[in-house]
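# Sequence unavailable; structure follows:
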């Protein structure tokens, strides 16, 4: 070991492992020459300092003075300085350079060198080899040189990889941003996750570089993929605001983690991909030249496939924006028909603006909310849209329109455009068309059209012409327009409560499975066939001679025949959900209105009101009772329908009842002005008053109910079994409110079905009021008198050898009896206005004239 503390001394070792040191504060020159030498300079407080040369061997060189110059020489040397302001050069070999202070010049030289400094303001040049530099203090300039270098800065540093696949990392905090320059080849430039310094600069330069800002608190980063070459670069920022990412040439990828506001993405030339999310506003992204792909989540953003100021080189871009209030554009206003790109724009959100500009573009609106505006521009464009979107009329090309659950969204098309999906399509022109869509509606011109829609929830208007319209469900509005249209609704839901069908002028044919909404057939001789009509629906057949088979009808339904000779027939009445009656109105004309004889009516069915209006009408009620028939002006025929079955039996003088029998209220018949006919066809429209002995199985309390409601017993001599009593199973038979004999009103009975002859001699018409006889009998009675009274007023029991018709002016009850059953008399009808009858109003139904009455 050699020590020297004099000024400018020179110590030279030999080929062995020498230890050369300068002590004190003097300077000198130490030369190791050969071997693994240890060279130590003295502590020197000012420049110039000592010079240390390791030369060959794996030397350890420790510099303690300011201004020292240290050369490691060949092989892998370790160089250390603790005072700063020194030049540390590894020269050849895998050298390690350490600096405790700052203001160093560190030269790696040839080989894979390592340099570490704690304090600031250092210059590192790696030269050749895979060098590594760590600057802890910042304000460093590190140049990797040739080789795959790893350079780390810590604030206000410049890290340049130069040639090779370099890794440059900034860990800057505070206001000390770093600048990272990749240089040639594929470099990795990183602002680490612990960094929060704003304004870092990352420049990939040549090669396929990766530029990444991982620190989420970093703002205003500048990332540029390359300069003049066409490298395929990848640029990424994790968070922060006001960043600028520019891929420049090459097929670059620009990605955002979850950034804030004011971020710009510029793809540059090449096929670039721009992705990520911005939670703030004012994101601007442009693919620029090339066929670019943008997929970004943001609101209030501008997403351009090409540069908004470009004049040429427009690409076929894909632009997808997730969020609201964004602008998505394929090209720009400078793009002409010949050079515009064929772009694909997809907006997921609401209130977005999609601009295809020139080219055959595809514009798609997805997600929820709607309110997007799609403008394809020049070219043959494809629009896929949703409810609430806006598509201005596009006549610059032959376009395709696809509605995605946009049932009530109107879209206007040219005659040559194509359509599908679900929307309200308005097709210009009067050509004959065949249109089949999933849902929504179609509005066409006056051609002969065939329109098929599964779920017609928008507006459908077939316009003029003899059109054919087929639907599964209608919940929107359908208009047949002028012409003889055929409309079919075949689905189980049919016409829903929100649906409305208008046939328009013409002889239309409407077939609907279920009607819950509104049907207006319009003017013309229409044919309507419905399976069921739900409660509270409305049907108008319109003016004309209409034929309507209306199916089973619920309560609260209103059916209007309007003007014309209409035939409106119900096949049944549904269960009554409330007290609102179903109304069947004929309007002006000779109408046939009512419920079919074959209809099955339950015990709790809807009330029925038939109002024929002006004309000679035929009205037919349902089985049993409970209807209100209004003839109106004209010579009308009113048939209340078949009444209750008489389930009471007088067996050997003993009264018995079927407990399953149901008795209901009678019909209310009002003929109105004119000579009206009230028709009764058989004994099920009447009710016999039975006299006999109260038998086993009958509740014997006076007025008690037997079996079901309406079956009552009144006792004559007692309330026990064996007592004499009377019973009438249909106390509530039909009531005529305005019978006027002098006006021509008559009651017609079918004497064959009733089982009582009124057409021969010996038939008496007896008028009485309470217990006072007002008429006379001319036949010999079989009992002790022509009539007797039951225990309760208004129910006489009489019998004659031929027959008796009795009228009680006090109650308005009209009865008939037969000599074949001396203990009974049947109540036919009640004339509630109690007219002053002097002769029988009952006429036999002509047996040989089937046209005299119209049953259905």
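Received it, and whenever you're ready, just let me know what you need. Since the model is a prediction, treat every value here as computed from it, not as a measurement.

# Could you use CA atoms for every contact and neighbour count after this?
Fine.

# ok, longest strand in the chain?
The single longest strand within the chain, with elements called by DSSP state E, is strand 400-413.

# May I see the buried residues of that strand?
Residues 400-413 are the ones in strand 400-413 that count as buried (16 or more other Cα atoms under 10 Å).

# Same list, these, but as TSV with distance to residue 558 please.
TSV is the format used below for these (distance: Cα to Cα, whole Å):
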residue	distance to residue 558
400	43
401	40
402	39
403	36
404	36
405	33
406	32
407	29
408	28
409	31
410	32
411	35
412	36
413	38
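
# Considering those, which is situated nearest to residue 150?
Of all the buried residues of strand 400-413, residue 150 sits closest to residue 404, with 53.3 Å by Cα to Cα.

# which residues touch that closest one?
By Cα atoms under 8 Å, 6 or more residues apart in numbering, the contact set of residue 404 is 384, 385, 386, 387, 421, 422, 423.

# now swap in residue 430 and tell me
Counting by Cα under 8 Å, 6+ apart, residue 430 has contacts 444, 445, 446, 447.

# Need those in CSV (columns: distance to residue 12).
Listed next are the contacts of residue 430 as CSV, based on distance: Cα to Cα, whole Å:
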residue, distance to residue 12
444, 105
445, 107
446, 111
447, 110
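
# Put this next to the first one:
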């Protein structure tokens, strides 16, 4: 046993059911007919027997009594019709079973046994029509719902058509149903199965839930709508399609002016011919207007519009996704649409909007205008003209000989044809060319980058350019301006031209010419070569490998952490090491050598050089000339040969002067010890409390600030004559300066180390161990007698008049 329900409203409704072997116990119910005629079509290939369909009301019953019998051989129907009065509380029965109660006004009908106004035709007509024909039953004016229930589904099917004339809602059952509407606006829902729905006249609505459902409409029968939960193509003469549910389904129109509305899924809406209106809902949708002037609204989601007419309209609201138009005609993007792709091979054009657009040309000659925004413009095939407008745009003309204008903003151009041309005006931003062919930069372009692996030639303009090579063996000319030339891989040739240029050949064995100006070269291959002419500026090398400076280069800096060897040339060089253990040769000229990190070896060569080993324990050779050494590590070592000039040490740590060094200056504020050698030294302290040893020789000592102590260990450290004695230039007792002579034996005739006795300005008495001071010529002379002969055996000259006392000495 199965149940099929039909729900109807106003309209003309048709439903067809193929039902197996309708038996005596089966029931058919009509409920809620409005000015309706109910048609019961009974068919089959054998004799079927049906219970009587009865419509009852208070005191009045319309009975088709007995059994209706259809003989297949004769096509005859037998039965009796009778009626009685009353019309309140209508019941509809099949046999003894009450199928529905109609508590509505009911107009009694006088049913006769032969000819009756309630039966369309006479009994003979009924008999004639039954075999594949129609039995017509007039039920009157009701306002309810029709239901077809209680059908036994088995064996051979019989066809039952329910026809309701005046409009309504019909719902089919589980089978393959046929629903027919009337002259009104009907709603037909076939339910499950592959149903056929015929709306007839009026503005009908069809509910489609199966790809096998069929909708039939004739021309001029109203403005009809299909509501479909499956992918659907509108049949002829149906105007509207609404997709329901949330599934990713598609909708296709016909030759009429259609309205197609999507659902919340990802839909493909195709208007076909006609001036269509396509409206997507949520989801990432594809809207195809088809021929005609169409209006398309994508709604939320990343939508794609297919445009084939200049009259097509695309409508998008703000913040409704990243949307794309695919156009085969000249087209201007509407507001809130981001992308356009030209299709076909025609010479068509397109304009962007104020958004950040991506615009793709086709195989023809396109004119593409980005308008405002940061746009991506691709010409693709053909000889194209691209104009970025305002904004930071990306322009790629494609394979033809293209013309590209970036406009205001920082634009990027792609060059892939030697006929490509770039147009930029002054003050329109920082612009870049990316080229896979040889190219000369147009005016007002700042940067060019070569792509691919071909051996290309790149030429700059009169501005300050940055030009980068590719994987091939490139030749790059900076021309005028302060240029940065970068060869990348390959054995490149770089020529800076005029201006202060930076040249980096990259990983190959490169040749670099800086030209005039203060140029900077980067060396990363031992095969790199630099060419500089005299008087072409102050030029520098930055090297990560061993390198000898070419002629006319002034400076070199080592990079990385490798243990490198750097050699200067014959002019005045500055050479800086890296963090490794470097060996640096200044060679000729007055050079500045800096070891930086690591334990470095610095050799100044000839000339007056400055050598600073940096933070490691460094070895420094100044060579010939008046050299200066910087000591900052107690492990630093200086090597000087005799007669190699007047050499100076600047030390921030305690240090003993090596042989053949004449001068030492302490730096910083630490309490340091400075020890001279046997030559005539000049030793100067710092702001700390220093211990200063002049040693042998005629030394000039200065403590500077701080409480300094000048130490004399033997009488040979400071002689008595002017040419042999030491001079202390800035002795100041008030700052705590003292003279330490405690290591000198005051009485050579006595055993042990005897102390001196200070006698002020008195003359020696002939007793050994006396220490006196003597004023004269603005200086103070300190004298000591160690053998008691009344004459000084050593002396120290203090510049200035100093009244000394016992506290001025360490004895």
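Looks like it arrived, so ask away. Note that the coordinates shown come from a computational prediction; the quantities given were computed from them, not determined experimentally.

# of all the contacts of residue 430 of structure 1, which comes closest to residue 274 of structure 1?
Of the contacts of residue 430 of structure 1, the one sitting nearest to residue 274 of structure 1 (Cα to Cα) turns out to be residue 444, at 42.6 Å.

# thinking again about what came up before, format the contacts of residue 430 of structure 1 as TSV; extra columns: distance to residue 15 of structure 1, secondary structure and neighbour count.
Output for those, formatted as TSV (distance: Cα to Cα, whole Å; DSSP: H, G, I helix; E, B strand; the rest coil; neighbours: other Cα atoms under 10 Å):
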residue	distance to residue 15 of structure 1	secondary structure	neighbour count
444	103	coil	25
445	106	coil	21
446	110	coil	20
447	109	coil	17
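
# Remind me which helix or strand residue 397 of structure 1 belongs to.
Residue 397 of structure 1 belongs to no helix or strand when elements are defined using DSSP states H and E.

# Give me the aligned partner of it over in structure 2.
In structure 2, the residue paired with residue 397 of structure 1 according to TM-score structural alignment is residue 421.

# what's the neighbour count on that match?
Around residue 421 of structure 2 there are 19 other residues, counting by other Cα atoms under 10 Å.

# same deal with residue 133 of structure 2?
Close neighbours of residue 133 of structure 2, defined as other Cα under 10 Å, add up to 16.

# and what of residue 274 of structure 2?
By other Cα under 10 Å, the residues close to residue 274 of structure 2 number 18.

# Give the residue farthest from the middle of structure 1.
What lies farthest from the middle of structure 1 is residue 6; by Cα atoms, centre = their mean that is 94.2 Å.

# separation between it and residue 51 of structure 1?
Distance from residue 6 of structure 1 to residue 51 of structure 1, counting by Cα to Cα, to the nearest Å: 14 Å.

# Show me whatever sits in contact with both of those two.
Common neighbours of residue 6 of structure 1 and residue 51 (Cα under 8 Å, 6+ apart) are residue 28.

# Nearest to residue 663 of structure 1 among the contacts of residue 404 of structure 1?
For these, the nearest to residue 663 of structure 1 is residue 422 (52.1 Å; Cα to Cα).

# Without its sequence neighbours, what residue ends up closest to that closest one?
Counting by Cα to Cα, 6 or more residues apart in numbering, residue 422 of structure 1 lies nearest to residue 439, which is 4.0 Å off, once chain neighbours are set aside.

# what residues are up against the most centrally placed residue in structure 1?
In structure 1, the residue lying closest to the centroid (Cα atoms, centre = their mean) is residue 405, at 5.8 Å. If you count contacts by Cα under 8 Å, 6+ apart, residue 405 of structure 1 has them with 386, 387, 421, 422, 423, 439, 440.

# Could you do residue 468 of structure 2 as well?
448, 449, 450, 485, 486, 487, 488.

# again with residue 165 of structure 2
10, 11, 12, 13, 35, 36, 37, 38, 181, 182, 183, 184.

# Alright, calling it a day.
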